[in-house]
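Asks: sequence and predicted model, in that order:
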Amino acid sequence: MNEIVERCDVLIKGGRVIDGTGQPARSADVAITGDRIVALGALNVERAEHVIEATGQTIAPGFIDVHTHDDRLVMSNPEVTPKLSQGVTTVVVGNCGISLSPWTGGHTPPPLDLVFSPEPDEYQFPTFAAYAEALGKHPSAINVVPLIGHSTLRCCTMDDVDRPATDAEITVMKERLRESLKAGAAGFSTGLFYAPNKPAPAAEVAAIASELSAFQGIYATHMRNEGEGLFDSLDETFDTARRAGCAVVISHHKCQNEKVWGRSVESLARIEAASAEQSVGFDVYPYVAGSTVLLEEMIQPSKRIIVSWSAAVPEAGGRDLSDISAEWGCSDAEAMARLQPGGGIYFSMDEADVDRILSHPMGMIGSDG
């Protein structure tokens, strides 16, 4: 029997609904009023302002891109075209220890240049509250879930990030994170693989992340090592979250080195075991290559490297690093140094591991874009 709906703003008729609960797809109508779905099923709608015929099409909730670096994009391109055009309606920003706020100025070493401009501009915010206010005044077309980055906190708090933070510096970072959480930030992220964050010991991370529990905040981590040190990094991640008393999400889980290819069976089992004792999750991207700034340490584990951009040699963008080094008559490391600052796409994973991690029921999809 059809459900009777007197009125709705939008009626989507006859589509194949996949609702995100894990249930099989089914044919159904969807009635929407304002920003809410008011009815779903076989509907008899007496009046609809707009009708969309969806026969032969699929209807699904907006996708959540759980791992992005769109902190700046949601402001500079509020339509967020690269995401919205693919059905993404929510992005989690501030990952890998990199966030646009709170930023009080100063040097922005890689990988902070993924979101910061080389020169001061309107997209620098001394507090997260200022970032949230700016986003509220000029909202993006999609929802934004912001994290606060540890590298950002370190770079604007410490005079030298090539060392562990002092107790006084940790106190300042804790205060800045706490104020951000009060203003609506959803959590805290680290990029322990990257130079500004790498010198931070687990004790520093746990001390700062201890602010999260009072706000039910999430700790997301680009772990210290996703290659030969993968399992030590997993143990560090679980222990840090336990000490901080918070939930943790492992960012873009992968086996990033030929020496650990095939061991996703073990890593997933390790994550499952930890999740029985504490709140643990992970995200994964659906490709065998990852992209970040140009890093010499990524040369050895990568089968292929494509230069995505180079400030020093703009025409190198899109070319293989091996071709550039052969043309210049130098090593890949020397070519990379000449291309700095820049970015690269690193082919360092095995497809079987990616497929296995993607299909795991605990996994969430993130673009890392």
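Replies: Yep, it's here.
Asks: use CA for all of it now, contacts and neighbours both
Replies: Will do.
Asks: how much space between Val205 and Thr166?
Replies: Noted for Val205: a distance of 12 Å to Thr166, by Cα to Cα, to the nearest Å.
Asks: mind checking which of those two has more residues around it?
Replies: More crowded of Val205 and Thr166, by other Cα atoms under 10 Å: Val205, with 24 against 11.
Asks: surely the more buried one is within a helix?
Replies: Yes. Applying DSSP: H, G, I helix; E, B strand; the rest coil, one finds Val205 inside a helix.
Asks: need the contact list for it.
Replies: Contacts for Val205 (Cα atoms under 8 Å, 6 or more residues apart in numbering) come out as Thr190, Thr240.
Asks: give me that answer again for 10 Å
Replies: Residues in contact with Val205 (Cα atoms under 10 Å, 6 or more residues apart in numbering) are 150, 165, 170, 188-190, 192, 197, 219, 237, 240-241, 243-244.
Asks: ok, Arg47 next?
Replies: Contacts of Arg47 (Cα under 10 Å, 6+ apart): Val5, Glu6, Arg7, Cys8, Asp9, Val10, Leu11.
Asks: next one for the comparison:
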Amino acid sequence: MLDLRIDNARIFDGHDFNDYRHLGIKGASITYLGNEAVPAARIIDASDRLLTPAFVDTHSHADFMVTHDDNDGGSSVSQGVGTLVVGNCGMSSVPETAPFPLIAFRSSDTNHNCRDHLRAVERGLSLNIGELLGHGTLRLSVMESARTPSQAEIASMCSRLREYLEAGWAGMSVGLNYPEAAGYSAQELHALCTVLAKFGKPLTCHIRDQGAGILQAMDEVIDISRDAGCPVLVSHLRPLSDRLDHLVPEMERRFDNNDHAHFDMYPYVAGCTTLSLVFQNAFQSVPKASAMFAGADVDAAIRNVCINSYDDIHVIQHANHDYTKKTIGEIALSLGEDAASVIQQVYLADPNCVCIFDNTSTQESVGRLIQHDRCLLGSDAWLYATNFRGACHPRNFGAFTGFLTRFVRNGPIDLVAGLRRITSSAADYFGLDAGHLAVGRRADIALFAMENLRENATFSEPCQLSTGMDGVWIAGQRVFGDNADEPQRPGVRLPVHRHAGEH
């Protein structure tokens, strides 16, 4: 007897809709797809609903958050997400070195070696994960400081990367404009990409420049990965200024002309990152108390990123809580000081502070790029519990619902193409055992009606759960929806299938 049978839904198997009327689950697996009403302990009539694989988020920073026992993952599961690809932008929870502050928020969030990490995730996770090895973390585990590595250090990095790929990591990520990548070389990246190529695994890239030099930054990683023979994915792609919209056709051509290249993005014109990264991009360094940047230079740098300058920069995480949920413009006004000076003071008071940068792109460029066939959906988000009420970017609670409502239901992307992009295409790109509904597969599924989906998170109220999901199951356990199972942690570190290109 089945544990659960879902009847009368339109079943999307990851590639297309099929003609089956019933899907059956026993334990953690799908054990029946067909038109016979096989006996089941529980039955759900899902008339007028879609039944799909749970969605795959290709760009998450929940490396540690997904392991926290008190985090039910509500920000993601309420959108239908069942799998997170973590370890992005060069930051990961392995190897054993100091953790990145951008992903480690608790004293218990510590990096481990491969064996101890695998033992830790066996305790259960709030969602499934696929893992990338962070290049910045890898570098710091080999070198004491970020600089140009020696040949011996490159060889050591390649050896460690090989170890993690053999243990089931899904690829490697780089964050080329983070301080941890300082001094990187084309030779270093090519050597690491050659290892990835032997496993058929991708390099995912937070490129060194998304401003005026975005095309050259894209060419750098596309060319290196092509020469080495590995796939490449450009992370959270979009031009960081309305003045750069004219470059979008050239950006698209990079993917049209390179079969090995893809990109991910989220459906918002606002970004979210650290102030340090903004200074690093503009000045290749950060302000110091003894050496502040000239006000006119800072003004120009901010105007190149945000249309409305300092009023578009919202502080959401800072050691001084008086600054949070305020713009740099508002803080400057309250202090009666020049905004160019204040933004540097805010950074110096907490070098790890995080801000939302609104109006860094235009709706036109986001809308055009997200339609491209090589685009995968990645939230670039953390993972929050259902009851979280802090400051954050609405992409944490709304990226997938926003994509489905604004670009599929009410937009130009076909339903099948849109669903495929967030299920099988995303999972298959990383070789993850997810994104498909078939007998023998894990029962990671989402049940919903497109017309009922609502993206409720806004910039003023970012922690509003998406609504419209009737149910989300991970490994056969209902983790979201009415009559959800008792709190549990059914997520696992997913098996990775090696691509045919491996040798």
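Replies: Structure received. This is a predicted model, so every value here is computed, not measured.
Asks: quick revisit: mind checking which of the contacts of Val205 of structure 1 are in strands?
Replies: Among these, the members falling in strands (DSSP state E) are Phe188, Ser189, Thr190, Tyr219.
Asks: now which residue in structure 2 aligns to the second one?
Replies: Pairing criterion TM-score structural alignment: the partner of Ser189 of structure 1 within structure 2 is identified as Ser173.
Asks: need the contact list for the counterpart of Asn128 of structure 2 in structure 1.
Replies: Superposed on structure 1 with TM-score structural alignment, Asn128 of structure 2 falls opposite Asn143. Contacts here follow Cα under 10 Å, 6+ apart; on that basis Asn143 of structure 1 touches Ile64, Val74, Val88, Thr89, Thr90, Val91, Val92.
Asks: of the residues you listed, which ones are shared with structure 2?
Replies: Shared with structure 2 under both residues aligned by TM-score structural alignment, their matches' Cα atoms under 10 Å, the contacts from these are Ile64, Val74, Val88, Thr89, Thr90, Val91, Val92.
Asks: most neighbours among those residues, please name it.
Replies: Neighbour tally across the kept ones among the contacts of Asn143 of structure 1 (other Cα under 10 Å): the maximum, 25 neighbours, falls on Val91.
Asks: quick check, it in a strand?
Replies: Yes. Secondary structure of Val91 of structure 1 (three-state DSSP): part of a strand.
Asks: spit out the contact partners of the residue mapped onto Leu4 of structure 2 from structure 1.
Replies: In structure 1, Leu4 of structure 2 lines up with Val10, judged by TM-score structural alignment. By Cα under 10 Å, 6+ apart, the contact list for Val10 of structure 1 reads Val30, Ala31, Ile32, Thr33, Gly34, Ile37, Arg47, Ala48, Glu49, His50, Val51, Ile52.
Asks: wait, which of the residues you listed is closest to Ser275 of structure 1?
Replies: Ile37 (33.2 Å; Cα to Cα).
Asks: helix/strand/coil for that closest one?
Replies: Using three-state DSSP, the structure places Ile37 of structure 1 in strand.
Asks: and it, how many neighbours does it have?
Replies: As a burial measure, Ile37 of structure 1 scores 13 neighbours (other Cα under 10 Å).
Asks: coming back round to it: include distance to Ala269 of structure 1 and neighbour count when you put the ones in strands among the contacts of Val205 of structure 1 into TSV, please.
Replies: Output for those, formatted as TSV (distance: Cα to Cα, whole Å; neighbours: other Cα atoms under 10 Å):
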residue	distance to Ala269 of structure 1	neighbour count
Phe188	25	30
Ser189	24	30
Thr190	23	29
Tyr219	21	30
